[in-house]
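Q: Pasting the sequence and the predicted coordinates here, then a few questions.
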Amino acid sequence: MFEPTLIIAAASLVGLCVVAFALLKAWQGWLALKQRELDANPREIEAGVGNSAARIEIADLKERIKKLEAIASGVDL
């Protein structure tokens, strides 16, 4: 009636769909969790500092990143 290859292929396709659906639901749950975290905790950089202070802080962080990248690549500053 049905060939074993056809049954295996159909079962594999159904299994793949189940796994894909489960992963999609997990991804949506993770995104919802992160959204709740962002809504609950406002950004630290905006908490009580002005716009210019935030820019200075970002520039300082960028400089630190450049130094760390130079250290990682073996460049001596």
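A: Structure's in. What do you need?
Q: Every contact and neighbour count from this point should use C-alpha atoms.
A: Will do.
Q: K62: neighbour count?
A: Neighbour count of K62, defined by other CA atoms under 10 Å: 12.
Q: ah, wrong one, I meant I58
A: By other CA under 10 Å, 13 other residues sit near I58.
Q: okay, pairing it with this:
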Amino acid sequence: LAMIVTAGLAGWRGWLQLKNREFERTHDNPYPPAASAASRIEMADLKERIRKLEAIAAGVDL
């Protein structure tokens, strides 16, 4: 039983260390990675669609 508990505790500590490294890696960089060209184009398209829908809802004729 002691061996199983020791192995479980070692695994738990390893998992916590892994999660801590992931947290530090994502929070150390104050600048997020640059978006790809395709995602920027898609975002621009979505913003344009939202603008058109808002204009339709406001009753403005495009």
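A: On my side now, so go ahead. Computed from a predicted structure; not experimentally measured.
Q: counterpart of L24 of the first structure in the second structure?
A: Under the alignment (TM-score structural alignment), L24 of the first structure pairs with W12 of the second structure.
Q: quick one: which helix or strand includes the residue nearest to the spatial centre of the first structure?
A: The centre of the first structure sits closest to L31, judged by CA atoms, centre = their mean, with a distance of 8.8 Å. Applying DSSP states H and E as the criterion places L31 of the first structure in helix 4-40.
Q: after that helix comes which helix or strand?
A: As assigned by DSSP H and E, the chain's next helix or strand after helix 4-40 of the first structure is helix 51-73.
Q: Return the distance of that next one from the chain's centre.
A: 21 Å (CA atoms, centre = their mean, to the nearest Å).
Q: Next, the buried residues of it.
A: For helix 51-73 of the first structure, burial by neighbour count (16 or more other CA atoms under 10 Å) applies to A54.
Q: State the distance from the residue nearest to the centre of the first structure to D60 of the first structure.
A: Here L31 of the first structure is placed at a distance of 30 Å from D60 of the first structure (CA to CA, to the nearest Å).
Q: Next: I71 of the first structure.
A: 17 Å.
Q: How many neighbouring residues does A10 of the first structure have?
A: 12.
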